[in-house]
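Peer 1: I'll drop the sequence and a predicted model, then ask my questions.
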Amino acid sequence: MSHVVEAVVLDIEGTTSATGFVVDVLRPYARERLGTLLAERADEPRVARALAGARTELGEPDAGPARIERALVAWLDEDRKATPLKTLQGVLWAEGFARGELVPHFYGDVVPALRCWHAAGVRLYVYSSGSVDAQRAWFGHSAEGDLRTLVSGWYDTANAGPKREPGSYRTIAADTGIPPDRLLFLSDHAGELDAAAAAGWRAVGVRRPGEPHHGQDLRGHAEAGTFDDVDVVGGGA
């Protein structure tokens, strides 16, 4: 089935990139460095905002760095989509990518497809639970070069909303100015596909062997094993 669309919106974890890279490489990297970041750089604006956000989420306005570190590590271990944690992870990962200590993972079919779609006039956006800073760093330091020029916009749960809520997809559609039925969302999670479809989007489930949601019932959504199986046709005005 061909998808005549103006834009493709990309999930990252399990879709463009392996969940195992996040779990086995990125999270331990952040875990080891959170304490130092909080202790030595608490006055930096992004870190200070994250600290304030963590205190609000905890309901503990006087929580110190040690208490916040314990909370952040607990949230990290449970994969909680907490904005303060995502912000601080984004800071650490961006610096790790920039120093070459980390190299983002992309499945082999992804980058050629993105370049092909972009060349055909299809706009590309990213919508991930990871912070926008982390997304930019991820796409900016790929093994195949800086991919940020392919991407027209970045969305996370802080600026768009939860990924399993239709309202988040309405927010993105309004921000891009693209009619919902001209947007295609690629994700490995049925709940996210459901939310996108409920907002009037097209949605395709990406099933990659070895990913946590590979065997999940996609509840009637179109499926693809790789991006090569997604037939995208540019349909811009």
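Peer 2: Yep, it's here.
Peer 1: switch to C-alpha atoms for all contacts and neighbour counts from now on
Peer 2: OK.
Peer 1: what sits against Asp194?
Peer 2: Contact criterion C-alpha atoms under 8 Å, 6 or more residues apart in numbering gives Arg164 as the residues in contact with Asp194.
Peer 1: and it, that one's in a helix?
Peer 2: Yes - Asp194 sits within a helix when classified using DSSP: H, G, I helix; E, B strand; the rest coil.
Peer 1: Do a quick rundown of the strands in the chain.
Peer 2: 2-5, 7-10, 123-127, 151-155, 183-187, 202-206, 222-224, 231-234 (DSSP state E).
Peer 1: Please tabulate those strands in JSON lines and include mean neighbour count as additional columns.
Peer 2: What follows is these, written out as JSON lines (neighbours: other C-alpha atoms under 10 Å):
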{"stretch": "strand 2-5", "mean neighbour count": "18"}
{"stretch": "strand 7-10", "mean neighbour count": "24"}
{"stretch": "strand 123-127", "mean neighbour count": "23"}
{"stretch": "strand 151-155", "mean neighbour count": "19"}
{"stretch": "strand 183-187", "mean neighbour count": "25"}
{"stretch": "strand 202-206", "mean neighbour count": "25"}
{"stretch": "strand 222-224", "mean neighbour count": "16"}
{"stretch": "strand 231-234", "mean neighbour count": "18"}
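Peer 1: Please compare the first structure with the one that follows:
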Amino acid sequence: MTIRAIVTDIEGTTSSIAFVHDVLFPYARARLAAFVTDNADRLAAELQAVRDAAREPALDVRGAIEQLLEWQDEDRKIAPLKTIQGMIWAQGYADGSLIGHVYPDAITGLQRWHAQGLPLYVYSSGSVAAQKLLFAHTAAGDLTPMFSGYFDTAVGAKRDAASYRTIADRIGLSAAEVLFLSDIAEELAAASAAGMQVTLLARDTPDETSAYPVATSFDTILPEQVTA
């Protein structure tokens, strides 16, 4: 079936895993305590969400900070943590301390598909706000005009087939008309179970045993034959 939209993961797919884990996460962690302390009033909703998620209704600001740091160290996908990280990153992108990393071949591929009229979407465990920040502040400039929409775990877990059915419904296409790109086989399994077409990005170590089509870069994914 003709592919009529592409949904891409970020970490390990369009962007380096090292950028997320070695740049973004440490940047947020180093600034989290001061940021929450200085902005406790405007973060009231997020701090309440921390208490709710931790099941600690009496948690004060200091306790919430400790909980947030613990979640970050455990790489937990907790909504208030993701929101606060995104706010910290927003400051870093705004003052030039952070530059979003996107592989050159991913930029070229996205530009090619966008020029062909193919709608592009992002689905990542990072918040939609964080996704937009990364793509808006790359060395190649603002890439966000190429995207038709963004999805995060508010639609469901990335290893749950129902999440991909929800995404297809929101895009307004049958799942079979959507191509999902990721470097994680379990995510591809979920997308495939939902009916999507899938491709595994194996940039560093090509996986010859994969049950799914494999690409080492965006250059070889639908280079010519896309019909929107």
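Peer 2: Thanks, I have the structure now. This one's a predicted model, so the numbers in the text were calculated from it and none came from an experiment.
Peer 1: that older thread, quick one: the strands of structure 1 as TSV, columns for distance to Gly20 of structure 1 too.
Peer 2: As requested, the strands of structure 1 are exported to TSV (distance: least, C-alpha to C-alpha, whole Å):
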stretch	distance to Gly20 of structure 1
strand 2-5	30
strand 7-10	18
strand 123-127	19
strand 151-155	22
strand 183-187	16
strand 202-206	16
strand 222-224	20
strand 231-234	27
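Peer 1: Looking at those strands, which is nearest to Phe139 of structure 1?
Peer 2: Evaluated over those, closeness to Phe139 of structure 1 peaks at strand 151-155, with 8.8 Å, by C-alpha to C-alpha.
Peer 1: okay, that closest one sits on what stretch of structure 2?
Peer 2: Using TM-score structural alignment, strand 151-155 of structure 1 corresponds to residues 147-151 of structure 2.
Peer 1: Please list the residues outside the matching stretch that contact it.
Peer 2: Residues contacting stretch 147-151 of structure 2 (C-alpha under 8 Å, 6+ apart): Pro119, Leu120, Tyr121, Val122, Tyr123, Ser124, Ser127, Val128, Gln131, Ile167.
Peer 1: distance from it to structure 1 after superposition?
Peer 2: Its matched residues in structure 1 lie on average 0.4 Å from stretch 147-151 of structure 2 after superposition (mean C-alpha distance after the TM-score superposition for structure 1).
Peer 1: so which of the strands of structure 1 gets nearest Ala98 of structure 1?
Peer 2: Ala98 of structure 1 sits nearest to strand 151-155 of all the strands of structure 1, at 18.9 Å, using C-alpha to C-alpha.
Peer 1: Excluding sequence neighbours, find me the nearest residue to the most far-flung residue of structure 2 relative to its centre.
Peer 2: Distance to the chain centre peaks in structure 2 at Ala58, reaching 32.3 Å (criterion: C-alpha atoms, centre = their mean). Among residues not flanking Ala58 of structure 2 along the chain, Arg51 sits closest, at 7.4 Å (C-alpha to C-alpha, 6 or more residues apart in numbering).
Peer 1: Surely the one you found and Val61 touch.
Peer 2: No - Arg51 of structure 2 sits out of contact with Val61 when judged by C-alpha atoms under 8 Å, with a separation of 9.9 Å.
Peer 1: Quick check: neighbours shared by these two?
Peer 2: The contact sets of Arg51 of structure 2 and Val61 do not overlap (C-alpha under 8 Å, 6+ apart).
Peer 1: Find the residue at the geometric middle of structure 2.
Peer 2: The residue lying closest to the centre of structure 2 (C-alpha atoms, centre = their mean) is Ser124, at 2.5 Å.
Peer 1: Translate the residue farthest from the centre of structure 2 into the numbering of structure 1.
Peer 2: In structure 1, the residue matched to Ala58 of structure 2 (TM-score structural alignment) is Asp62.
Peer 1: Could you pull up the residues touching Leu47 of structure 2?
Peer 2: By C-alpha under 8 Å, 6+ apart, the contact set of Leu47 of structure 2 is Ala40, Val61, Ala64, Pro80.
Peer 1: Return the residue of structure 1 aligned against it.
Peer 2: So Leu47 of structure 2 corresponds to Leu51, using TM-score structural alignment.
Peer 1: need the contact list for the residue lying closest to Ala173 of structure 1 once chain neighbours are set aside.
Peer 2: Counting by C-alpha to C-alpha, 6+ apart, Ala173 of structure 1 lies nearest to Pro180, which is 5.9 Å off, once chain neighbours are set aside. By C-alpha under 8 Å, 6+ apart, the residues touching Pro180 of structure 1 are Arg170, Ala173, Ala199, Gly200, Trp201, Arg202.
Peer 1: Need the counterpart of Pro180 of structure 1 in structure 2.
Peer 2: So Pro180 of structure 1 corresponds to Ala175, using TM-score structural alignment.
Peer 1: repeat for Glu40 of structure 1
Peer 2: By TM-score structural alignment, Glu40 of structure 1 lines up with Asp38 in structure 2.
Peer 1: Also Tyr29 of structure 1?
Peer 2: Per TM-score structural alignment, Tyr29 of structure 1 is aligned with Tyr27.
Peer 1: Report how many residues lie close to Thr83 of structure 1.
Peer 2: If you count neighbours by other C-alpha atoms under 10 Å, Thr83 of structure 1 ends up with 19.
Peer 1: Can you give me the separation between the counterpart of it in structure 2 and Ala64 of structure 2?
Peer 2: Counting by TM-score structural alignment, Thr83 of structure 1 corresponds to Ala79 in structure 2. When distance is defined by C-alpha to C-alpha, to the nearest Å, Ala79 of structure 2 is 13 Å away from Ala64 of structure 2.
Peer 1: residues near the match of Glu40 of structure 1, how many?
Peer 2: Asp38 of structure 2 has 11 neighbours, counted by other C-alpha under 10 Å.
Peer 1: before we move on, back to that, and of the strands of structure 1, who's closest to Glu95 of structure 1?
Peer 2: In terms of C-alpha to C-alpha, the element of the strands of structure 1 nearest to Glu95 of structure 1 is strand 151-155, at 18.7 Å.
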